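In: What follows is a protein structure lacking sequence information:
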């Protein structure tokens, strides 16, 4: 159900608006307020998905209601209702944050279309906030070792800038997590973060995946398609395992970094893109450059800031914190109480050789929670965590 508030001092117009909305959609719950002051009280005390607000009203006009609402509940979309002489004011309210305005008497189709679009946008904003909270939970950087403190310090300094970052480290160390932290703490956090696993895409398709293609560019190109760079416009693109990217694709990425524009496969039309690039690799790119498998000029473009993520074996003191974090997260996912790990169990886990790094530790913790007792003891670790 969508809750809509109509703030209008003319009773006849209120009745028309309520009738139109409730007859159009049974999922609309419409409430009314006869002036700006009473409307503002309702907004403060209730949750609405949309407000239709007249501009000229006694006690408190529509502009004042809009300004006051933006301070307390900025996510509520406002559609202003304007008389003939209020059009200029209505347009100015959009600069303050109104979604749109509708002239009196309201045109039926225009009104319903505007309401639908405004409610869709509100739902999208709400969903984006929910996803950001979820992403924030999933990408929590856990650890108090000197290595992790150093990485956190670098992220705090580099995130607010647009500097390109190259993240290096073995598989499973948490390179993706570092990339997400940089994006979340940046000015681009409201924009998209698009991930591309360069190793998982066949070399003949990587250019199309990154830059898109036009219809007829190759056999299966049945329609125009935007690529990942366009999708990331205004945000961040994370090129994971960039060491596996083909040389021809590397050349196009280099151009995108140099000129801030790309062209789709099969097209000579340039498309401007505003994208921050974060790359990651588990390969030694210096060796790849010597072997003519990676472009040196691209490396220098990407490696403005270098972050090397240590192996878990190099930060064993963080293992108890990571175990606790994973145990709580797994319990939340499964809807069960979090299991406690004994000191001896944690000590034994710290002694293991974690060749699979944090990813392997997470799998072992989940295995112990499923197969171990109410409290995970040293014996459980010996039984179920051994390789």
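Out: That came through, no problem. From a predicted model like this one, the values you see are computed outputs, not experimental measurements.
In: contacts and neighbour counts: CA atoms only from here.
Out: OK.
In: Could you name the residue of the chain that is farthest from its center?
Out: The C-alpha centroid of the chain is most remote from residue 12, which lies 44.3 Å away (CA atoms, centre = their mean).
In: Next one: it from residue 89, what distance?
Out: 23 Å (CA to CA, to the nearest Å).
In: what about residue 130, neighbour count?
Out: Residue 130 is flanked by 12 other residues according to other CA atoms under 10 Å.
In: Report how many residues lie close to residue 206.
Out: Close neighbours of residue 206, defined as other CA under 10 Å, add up to 22.
In: That one reaches residue 249, doesn't it?
Out: Yes - contact between residue 206 and residue 249 holds when scored by CA atoms under 8 Å: they sit 6.9 Å apart.
In: take the one below as the second:
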């Protein structure tokens, strides 16, 4: 039955702390400065359907407490309203963080963890299931052509073998970006080993950004290497808590998330 109803997606890591509660639970007109009209929250939108909470491990403890109440009581309360609204939504949550470690570090609620992990599904990193890569390449290539009105291009078996042996530290996101880049940048109708090698990212070197300076060709490259190294070191220092790290380096959490995606920083690869 729910499959015919709405599927509502929320990226918890991309929403600033001051906005996430309004996005999830909604608000009434005048609830806060800038609230010029009523907004229906994501949980309310997903009533009788499904809500997908992506990067749920990046929610603050305050927001976690309110999400827990929704799961326990089956009701939400818009910001600026005293009225409770009953909802019936299936909740799917995902995270790339180790929530057991987050619980031990007191940054994730244990009661919320048990509420969410009714049927846990652990997805192994892409490097541990390289037999899926040819099918994923075909899927992303077909999707790219459909969305951008591109003519299909053929990946040779040698190109697929090379891609299947790559580590893909950014997992499926990195693979999809690579496929889209190959589709857009390759002139001919066939994508072979040479084209794939041209876009695969370089393996990280063991030296610091300062040591890399002599190997990079431009000032911009050096600055990017230094920024990536700085972000990784701060994330390690704060146990890969994105919210805490963003606060300590004085940048919005949404910007921190964008930087991590831009530099393909992940705990699996850089932890």
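Out: Thanks, I have it. From a predicted model like this one, the values you see are computed outputs, not experimental measurements.
In: Name the residues that touch the host helix or strand of the residue farthest from the centre of the first structure?
Out: For residue 12 of the first structure, the element it lies in under DSSP states H and E is helix 11-24. Residues outside helix 11-24 of the first structure that contact it (CA atoms under 8 Å, 6 or more residues apart in numbering): 6, 7, 8, 28, 29, 30, 31, 32, 34, 108, 112.
In: dump the residue contacts of the closest residue to residue 150 of the second structure other than its chain neighbours.
Out: Of all residues not flanking residue 150 of the second structure in the chain, residue 144 sits nearest, at 7.3 Å (CA to CA, 6 or more residues apart in numbering). Contacts for residue 144 of the second structure were tallied using CA under 8 Å, 6+ apart; they are 150, 180, 183.
In: Give me the aligned partner of the last one over in the first structure.
Out: Pointing back at residue 183 of the second structure there. Under the alignment (TM-score structural alignment), residue 183 of the second structure maps onto residue 369 of the first structure.
In: right, and that match touches residue 327 too?
Out: Yes - with contacts defined as CA under 8 Å, residue 369 of the first structure counts as touching residue 327 at a distance of 7.5 Å.
In: Can you pull the residues that touch both of those two?
Out: Here residue 369 of the first structure and residue 327 share the contacting residues residue 339, scored by CA under 8 Å, 6+ apart.
In: Any idea how many residues pack against the nearest residue to residue 103 of the first structure once chain neighbours are set aside?
Out: Spatially, and ignoring its direct neighbours in sequence, residue 103 of the first structure is nearest to residue 82 (4.9 Å; CA to CA, 6+ apart). Residue 82 of the first structure has 23 neighbouring residues, counting by other CA under 10 Å.
In: Compute the distance between residue 82 of the first structure and residue 316 of the first structure, please.
Out: Distance, residue 82 of the first structure to residue 316 of the first structure, by CA to CA: 65 Å.
In: Same question for residue 203 of the first structure.
Out: Distance, residue 203 of the first structure to residue 316 of the first structure, using CA to CA: 38 Å.
In: Which one of these two is surrounded by more residues?
Out: Taking neighbours as other CA under 10 Å, residue 203 of the first structure and residue 316 compare with residue 316 leading, 20 against 16.
In: which one in the second structure is aligned with the more buried one?
Out: In the second structure, the residue matched to residue 316 of the first structure (TM-score structural alignment) is residue 130.
In: Confirm for me that its match is in contact with residue 164.
Out: Yes - counting by CA under 8 Å, residue 164 is a contact partner of residue 130 of the second structure at 5.3 Å.
In: whereabouts in the second structure does the longest helix anywhere in the first structure align?
Out: The residue-count maximum for a helix in the first structure (DSSP state H) belongs to helix 108-138. Under TM-score structural alignment, helix 108-138 of the first structure corresponds to no residues of the second structure.
In: got the buried residues for that helix?
Out: For helix 108-138 of the first structure, burial by neighbour count (16 or more other CA atoms under 10 Å) applies to 111, 112, 114, 115, 118, 119, 121, 122.
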